[in-house]
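Visitor: how would this look folded up:
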Amino acid sequence: MRDQSVMRPVGATAVRTAVVWDALRAVLDELASAAGRDRLDIVDAGGGTGGFAVPLAELGHAVTVVDPSPDSLAALERRASEAGVGVRSLQGDAGDLAELLPAGGADLVLCHSVLEYVEDPAAALVAMAGLLRPGGVISVLAANPVATAIHRATSGRFKEALSLLADPAGHWGDHDPTPRRFTGEGLAGLLAASGFVPGEVHGVRVFADLVPSRLLDGDPGAAQAFAALEHAAARHPVLRDIATQVHILGHRA
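Guide: Alright, predicted model coming up:
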């Protein structure tokens, strides 16, 4: 299996997901050690075009992507082919997981940018828990309402920001394309209620959506310093709560 350091993103754009990749690299080491094997079984629910799935397959893991969009799955297959790896693709929603995949067959489930859109987030998490072997892990990434309120306010949309803060689902209005958003505390509670032991909450894209890319392009030193800043902010007790997204791992109880 290849060195998992290949999972560390490089460049200004990749800083946006670096915190998630670092958490995944650590949990892959943990799971491989516990299982006594390097090749893990991974399910990427809503994995789309394979931004996470293909790099994981490049590490030698067996990856299955379940996504409702045939166009996204076609793009996934092209990306996997270009990378010279195999990724299994299945068309379906989060609610279809129990019918599409065997129970207890996965070591790791990715649930990235999914809970915002499913009809019943708690039911989706319970279904994902059913896919995991004992001791398996889920990686959850979701939009943060606090960051969205800040972004709406700084763009002059003050009423939308106010509406979002007043809405338990973190939704700012009829034209909001995201049905719901989650704080780190909210995700941790949802995981606990769905049969997981939640881990530490990380903020993702604390500064990455605020700093113009021109300040980083062509300057490796600036990009490296910015990546270090994002990693420090991800665990900061205040800054992580204003990140664009929140990330949390949950171990199957």
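Visitor: use CA for all of it now, contacts and neighbours both
Guide: Will do.
Visitor: what is the burial count for R214?
Guide: 9 (other C-alpha atoms under 10 Å).
Visitor: and it, how far from V63?
Guide: Between R214 and V63 the computed distance is 35 Å (C-alpha to C-alpha, to the nearest Å).
Visitor: any idea which helix is longest in the protein?
Guide: If you go by DSSP state H, the chain has its longest helix at helix 15-35.
Visitor: buried ones in that helix?
Guide: 15-22, 24-25, 27-28, 31 (16 or more other C-alpha atoms under 10 Å).
Visitor: same list (those residues) but as JSON lines, adding distance to G184.
Guide: Listed next are those as JSON lines, based on distance: C-alpha to C-alpha, whole Å:
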{"residue": "V15", "distance to G184": "20"}
{"residue": "R16", "distance to G184": "18"}
{"residue": "T17", "distance to G184": "17"}
{"residue": "A18", "distance to G184": "18"}
{"residue": "V19", "distance to G184": "15"}
{"residue": "V20", "distance to G184": "14"}
{"residue": "W21", "distance to G184": "18"}
{"residue": "D22", "distance to G184": "18"}
{"residue": "L24", "distance to G184": "18"}
{"residue": "R25", "distance to G184": "21"}
{"residue": "V27", "distance to G184": "19"}
{"residue": "L28", "distance to G184": "22"}
{"residue": "L31", "distance to G184": "24"}
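Visitor: now show me the structure for the sequence below, then we'll compare the two:
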Amino acid sequence: MKQKERGKFDQNFDPLIDKFKDQIYSGIKGEWRLKLLQEDLQELYQKDPMDIWDAGCGLGQLALWFAKEGHSLTCCDISYKMLEEAKKVFKEAGVEASFEKLPAQQMAAQIAQQDLVLFHAVIEWLANPLETLNSVSGKVKPGGHLSLLFFNYHSFVYRNALRGGWCVPFVADESVWYGRGKKLTPPYPQKPEVLIEWLRKHGYEIKVQTGIRVFHDYMNKTALEDTDIDELMQLEYRFCREPVYRDMGRYIHILARKITDSR
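Guide: A predicted model of the protein is given here:
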């Protein structure tokens, strides 16, 4: 997909899978993201076996974690290569899941309501973010949960402003966000306060909100090299669920429970 076309279509990561694995999943950033997600979801993880839909499963890390505990997983993604990687790790682990090469919108039209829906790092890559969120969240049972992870609008603005140079006028004009920058920068970062209000209006209560990398991603290479990474992660952990700091995380995770069915 050409850079100028980003944002007009849902992103398929087939052409970028190697870069995605290296920059998103590997290293301290990927490890920290997985650690916090698992903490936020630990109570559900320990429940009796649930029906779980991973809507945009990527490489299937979190889905595999749940499947190993005996939960029933349905995984979908529009990326053939991502699904093949996910299938491989499931096979190697000796656990099963259902895999479908479908966009979340299409899968939502045919899947039953679930105890838990995982919608992680997908909404910011969609041509119609809130429309798709509406379809996906409709598949959560009353009393069930939606786990929503997204690239944070506020972090995007603040981090680029701190970089100075061409980034300053760039962030001032949202109409060109998807036309410049790196290919792994999502075209539609989301505001946590907007999504929280959306969830409340659609019958959800917020159970957990966590900021993922509230300091790390604002530090330049020199600062990171001069910092003890364990001390930094301790600081991250101390503030990642505190108001103000959590809203500045590079990613935001929200775990919400559906108390009414507004469909």
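Visitor: TM-score for these two?
Guide: The TM-score (TM-score structural alignment, normalised by the length of structure 1) is 0.78; 225 aligned residues with a C-alpha RMSD of 2.5 Å.
Visitor: what ranges does structure 2 have for its helices?
Guide: Using DSSP H, helices in structure 2 cover 17-20, 27-40, 42-45, 61-68, 80-93, 104-108, 129-137, 153-163, 167-172, 192-201, 221-225, 229-239.
Visitor: what's the mean distance for the fourth one versus structure 1?
Guide: When structure 1 is overlaid, helix 61-68 of structure 2 sits 1.2 Å from its aligned residues on average, using mean C-alpha distance after the TM-score superposition for structure 1.
Visitor: other SSEs contacting that helix?
Guide: strand 72-76, helix 80-93 (3 or more C-alpha pairs under 8 Å, 6 or more residues apart in numbering; DSSP states H and E).
Visitor: that one: which residues count as buried?
Guide: 62-64, 66-67.
Visitor: okay, the closest residue to G250 of structure 1 other than its chain neighbours and H251 of structure 1: tell me how far apart.
Guide: Nearest non-adjacent residue to G250 of structure 1, counting by C-alpha to C-alpha, 6 or more residues apart in numbering: P198, 4.3 Å away. P198 of structure 1 sits at a distance of 6 Å from H251 of structure 1 (criterion: C-alpha to C-alpha).
Visitor: same check on V204 of structure 1?
Guide: V204 of structure 1 is 20 Å from H251 of structure 1, by C-alpha to C-alpha.
Visitor: compare those two (neighbour count), which wins?
Guide: Remark: of V204 of structure 1 and H251, V204 carries more neighbours, 32 against 20, as counted by other C-alpha under 10 Å.
Visitor: residue in structure 2 paired with the more buried one?
Guide: Residue pairing (TM-score structural alignment): V204 of structure 1 is matched to I212 of structure 2.
Visitor: who's in contact with that match?
Guide: Neighbouring residues of I212 of structure 2 by C-alpha atoms under 8 Å, 6 or more residues apart in numbering: 32-33, 36, 240, 246, 249-253.
Visitor: still contacting in structure 1, which of the residues you listed?
Guide: Using both residues aligned by TM-score structural alignment, their matches' C-alpha atoms under 8 Å, structure 1 keeps these contacts from the contacts of I212 of structure 2: 33, 36, 240, 246, 249-253.
Visitor: got JSON lines for these, with distance to A112 of structure 2 too?
Guide: Shown next, in JSON lines, are the kept ones among the contacts of I212 of structure 2 (distance: C-alpha to C-alpha, whole Å):
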{"residue": "R33", "distance to A112 of structure 2": "29"}
{"residue": "L36", "distance to A112 of structure 2": "28"}
{"residue": "C240", "distance to A112 of structure 2": "34"}
{"residue": "R246", "distance to A112 of structure 2": "33"}
{"residue": "G249", "distance to A112 of structure 2": "33"}
{"residue": "R250", "distance to A112 of structure 2": "32"}
{"residue": "Y251", "distance to A112 of structure 2": "29"}
{"residue": "I252", "distance to A112 of structure 2": "27"}
{"residue": "H253", "distance to A112 of structure 2": "24"}
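Visitor: taking those residues one by one, which sit in strands?
Guide: In strands, judged by DSSP state E, the following of these are found: 251-253.
Visitor: just give me the closest of those to G56 of structure 2.
Guide: H253 (15.3 Å; C-alpha to C-alpha).
Visitor: excluding chain neighbours, give the residue nearest to the closest one in space.
Guide: L149 (4.4 Å).
Visitor: what's the counterpart of that neighbour in structure 1?
Guide: Using TM-score structural alignment, L149 of structure 2 lines up with L141 in structure 1.
Visitor: measure its match to E99 of structure 1 for me?
Guide: Relative to E99 of structure 1, and taking C-alpha to C-alpha, L141 of structure 1 is found at 24 Å.
Visitor: neighbour-wise, which of those two wins?
Guide: Looking at L141 of structure 1 and E99 with other C-alpha under 10 Å, you find the greater number of neighbours at L141, namely 26 against 10.
Visitor: on that earlier part again, now tabulate the contacts of I212 of structure 2 in TSV and tack on distance to P49 of structure 2.
Guide: TSV is the format used below for these (distance: C-alpha to C-alpha, whole Å):
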residue	distance to P49 of structure 2
W32	26
R33	24
L36	22
C240	29
R246	31
G249	31
R250	32
Y251	28
I252	26
H253	23
